[in-house]
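**Q** This is the structure alone, sequence omitted:
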């Protein structure tokens, strides 16, 4: 009887130690996701070296702008927003000075391999008129997508309507002229969990019933 009791106590202590250790030990990133990020970096122009920590010899969960799940090691956030400008008044003019250069270049399809990505922020960069990638619509785990003031142009891809878990979508261009446009907003109906939408500056002149579609998105919850 005593031996059985001692074994039960030992088993309970072992379980407690195992559970506590699993909460404190951080997992390392997946090799496939590290390679996806390296491929993503290759297509970017980074004159200020903001991604200088993105090297093979370092765990990608420790890279600047990358956040991983502590339990699984999966990449769940990419925080790559550009720098806020410093505002200077020169005579009668207001001049925006950036402390470091924004990211530019192309956006690699390799991001599709980040299947657990929940949060993607590429705002305030300069992608020089390329369209918003339609493959963003395959990042089904996304809850937050911010592409505002990042220099995207062209048609807003209807594939964004596949992001049914999305809670925040920002694609507005407030301060600079925008060539982003949408000829319909029916895809908004797929964003059943959306709580915040910013499409300021997007040309909706050819979109029919856009007000009705936007209203349905927020009212039918």
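**A** Arrived safely. No experiment lies behind these values; they were computed from the predicted model shown. Residues are numbered from 1 along each chain as shown.

**Q** rest of the way, CA atoms for contacts and neighbours
**A** OK.

**Q** residues contacting residue 95?
**A** By C-alpha atoms under 8 Å, 6 or more residues apart in numbering, residue 95 lies in contact with 87-89.

**Q** what's the answer for residue 61, then?
**A** Applying C-alpha under 8 Å, 6+ apart, one finds that residue 61 lies in contact with 28-29, 67-68, 73, 75.

**Q** Cross the contacts of residue 95 against strands and list the overlap.
**A** Using DSSP state E, the members of the contacts of residue 95 that fall within strands are 87-89.

**Q** would you turn the contacts of residue 95 into CSV with distance to residue 102?
**A** Output for the contacts of residue 95, formatted as CSV (distance: C-alpha to C-alpha, whole Å):
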residue, distance to residue 102
87, 16
88, 19
89, 22
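
**Q** before we go on, here's another structure to hold up against the first:
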């Protein structure tokens, strides 16, 4: 009898803890949550794919967000045959300010531009991105066919840990100042198919 009572009490306690966990406790780091919401402000989401970003308090449970402990380490929002594309702008300042973000996958969407504005002091510790500050080692923006990156040199300079870069299907700048920067990165994979690059840029890339 006593054993059954203890078992029932343990079950009730476990259910109570689950209820508290689902309704009141926020696992994700508050700074990460704020930065993701800043990114969302620039996103046009016609199919409401990011509805969980408003209805769920814990950002580690949001669509496309993966955490290690309480910190965001991966943002996985590629479009697929089962989902409408995301549009608008990529607020890269907010994403690069996620201290532990390692992988960024926004491929096969319809983003039109990348913005690099300053971040409000209430969210970030610095008003501007510091060079070489990001831990991202996988960057996948492929086949956002309306996207043009005008300052690729500046973008790559913020990502010193890149080992995989996928920018296929994006209009990249024709100047070559960003090509030499590729050689300084620990790249293992580089995909630049259908990027409308001229022969001089392509020949320089082939040298690395």
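**A** Everything's here; your move. Remember, predicted model here, so these are calculated numbers, not experimental data.

**Q** Just the ones of the contacts of residue 61 of structure 1 in strands?
**A** Filtering those for strands - DSSP E - leaves 67-68, 75.

**Q** So which of those is the closest to residue 172 of structure 1?
**A** Using C-alpha to C-alpha, residue 67 comes nearest to residue 172 of structure 1 of these, at 24.9 Å.

**Q** Burial check on that closest one, number of neighbours?
**A** Neighbour count of residue 67 of structure 1, defined by other C-alpha atoms under 10 Å: 20.

**Q** Correct me if wrong: it contacts residue 77.
**A** Yes - at 4.9 Å, residue 67 of structure 1 counts as touching residue 77 under the criterion of C-alpha atoms under 8 Å.

**Q** Residue 67 of structure 1 maps to what in structure 2?
**A** Aligning on TM-score structural alignment places residue 67 of structure 1 opposite residue 66 in structure 2.

**Q** Count the neighbours of the nearest residue to residue 196 of structure 1 once chain neighbours are set aside for me.
**A** Nearest residue to residue 196 of structure 1 in three dimensions, chain neighbours excluded: residue 168, at 4.7 Å (C-alpha to C-alpha, 6 or more residues apart in numbering). Applying other C-alpha under 10 Å, we find 18 other residues in the vicinity of residue 168 of structure 1.

**Q** Aligned counterpart of residue 168 of structure 1 in structure 2, please.
**A** By TM-score structural alignment, residue 168 of structure 1 lines up with residue 164.

**Q** Please report the distance of its match from residue 67 of structure 2.
**A** Counting by C-alpha to C-alpha, to the nearest Å, the gap from residue 164 of structure 2 to residue 67 of structure 2 is 20 Å.

**Q** Check residue 59 of structure 2 too.
**A** 9 Å.

**Q** got any residues that touch both of those two?
**A** In terms of C-alpha under 8 Å, 6+ apart, residue 59 of structure 2 and residue 67 are both contacted by the residues residue 28.

**Q** And the two? Which one has more around it.
**A** Using other C-alpha under 10 Å as the criterion, residue 59 of structure 2 and residue 67 rank with residue 59 on top: 28 against 18.
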